[in-house]
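Chemist: Structure for the following, please:
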Amino acid sequence: MSGLGFVIFETALGACALAWSANGVCGVRFPHPDRGAVEAEARRAWPQARLLEPPSEVAAIVADLRALTAGEPRDFGDVAIDLSGVPDFQRRVYDLARAIPCGQTLTYGDVAARIGAPGAARAVGEALGRNPVPILVPCHRVLAAGGRRGGFSAPGGVAAKMRLLQIEGALALERLPLFAPQASSASRK
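Modeler: Down below sits the predicted model:
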């Protein structure tokens, strides 16, 4: 990846934008039905970037994002991302979120504890709400306590979050806390 560029592309859910630098993907804008609105947002978000034909590694990411929005699970854990300028706390949150396997979830409190900041669940939620590369940093895999949905700042809100989790297989009833298999009374003794 070289230079600072961005691309607008169509998906099953609407137009998306993706920006890249020499160090990796530095921005993703979630699907919106109005391509012009996505391009305007991209130009505001990445004023130094130019609308370009993406290099092959970016084109492969775009193809995977298209497949994901069409209902095919994808893992973006190996995609290079550029988080330069992101504060240390947010970077730790994003690194941990990237380590959550496809089809699994953690809570905001779990993330806070695992990055060494127990009690910082709200700060984790705020960091995820500022995620510059949603999907690549899978903030949708982080739920509120007790398996509640929590928020999702991308277009489509919580419904989009739930759709992504459904595509990834994280919403199977046996994986949700309320429906998880319980230990038998004999094994609890």
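
Chemist: Please count neighbours and contacts with C-alpha atoms only from this point.
Modeler: OK.

Chemist: What helix or strand is the closest residue to Pro132 other than its chain neighbours located in?
Modeler: Sequence neighbours aside, Gly27 is the residue nearest to Pro132 in space, at 5.1 Å (criterion: Cα to Cα, 6 or more residues apart in numbering). Element membership for Gly27 (DSSP states H and E) is strand 24-32.

Chemist: For the helix or strand where Glu126 lies, name the packing helices and strands.
Modeler: If you go by DSSP H and E, Glu126 is part of helix 121-129. Helix 121-129 makes packing contacts with helix 88-98, helix 108-114 when contacts are defined by 3 or more Cα pairs under 8 Å, 6 or more residues apart in numbering; DSSP states H and E.

Chemist: Another sequence for comparison is provided below:
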Amino acid sequence: MQFTNINSPVGSLTLVASEIGLAGVYFEEHRHFKGIEGWLRAPDLPIFEQVSQQLIEFFAGERITFDVPLDLSGGTAFQQQVWRALQEIPFGTTLSYGELAQHLSNPQAVRAVGAANGRNPISIIIPCHRVIAANGALTGYAGGLKNKQHLLKFEAEKHQNFGLQFTQ
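Modeler: Model prediction:
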């Protein structure tokens, strides 16, 4: 694995890549980040330049989706299914954990969906921050609730630039 650190409006982010693609975007105090021991620092890796540019565009309100190759191999088949579904949640919108489970045709799997959502290694780009409790509460976020709140507020403010509707 290779990594670099970049600055963003939500603080320092650690980007992680494998030979397959981007494998992680971690906040400074990310709950499930195991660290970089044994990994190679590679700030000039082309994928890191691509991700950095797309994140700059995202935070400037110029981008609502990402198109970088992803490596989801660190997750189980179910986690990967959830992470792919998260990528379908449009910018500026939210879903509840139950709605996401329904979308996956597995309405009984609300807790499992929540656990998989919490283990998403590619924050922001795989927008797990767009999943909230059924009552609208902002629950658990591996990158910290402050960051989840910041991202949702940011998207709510920027969504009008793209003609989208924000639901919460």
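
Chemist: related to what we said a few turns ago, ranking the helices and strands packed on helix 121-129 of structure 1 by mean neighbour count, which comes first?
Modeler: With neighbours taken as mean count of other Cα atoms under 10 Å, those reach their highest mean count in helix 108-114, at a mean of 20.

Chemist: longest helix in structure 1, by residue count?
Modeler: Looking across structure 1 with DSSP state H, the single longest helix is helix 56-69.

Chemist: Show me which residues of that helix are buried.
Modeler: 58, 61-62, 64-66, 68-69 (16 or more other Cα atoms under 10 Å).

Chemist: Next: stretch 46-55 of structure 1.
Modeler: Under the neighbour-count criterion of 16+ other Cα under 10 Å, stretch 46-55 of structure 1 has 46, 49, 51, 54 buried.

Chemist: Which ones among those residues lie within strands?
Modeler: Judged by DSSP state E, these include Leu51 as members of strands.

Chemist: and the counterpart of the residue nearest to Pro132 of structure 1 in structure 2, what is it in contact with?
Modeler: Superposed on structure 2 with TM-score structural alignment, Gly27 of structure 1 falls opposite Gly24. Taking Cα atoms under 8 Å, 6 or more residues apart in numbering, we find Gly24 of structure 2 in contact with 14-17, 121-123.

Chemist: rerun at 6 Å
Modeler: Residues counted as contacts of Gly24 of structure 2 (Cα atoms under 6 Å, 6 or more residues apart in numbering) are 15-16, 121-122.
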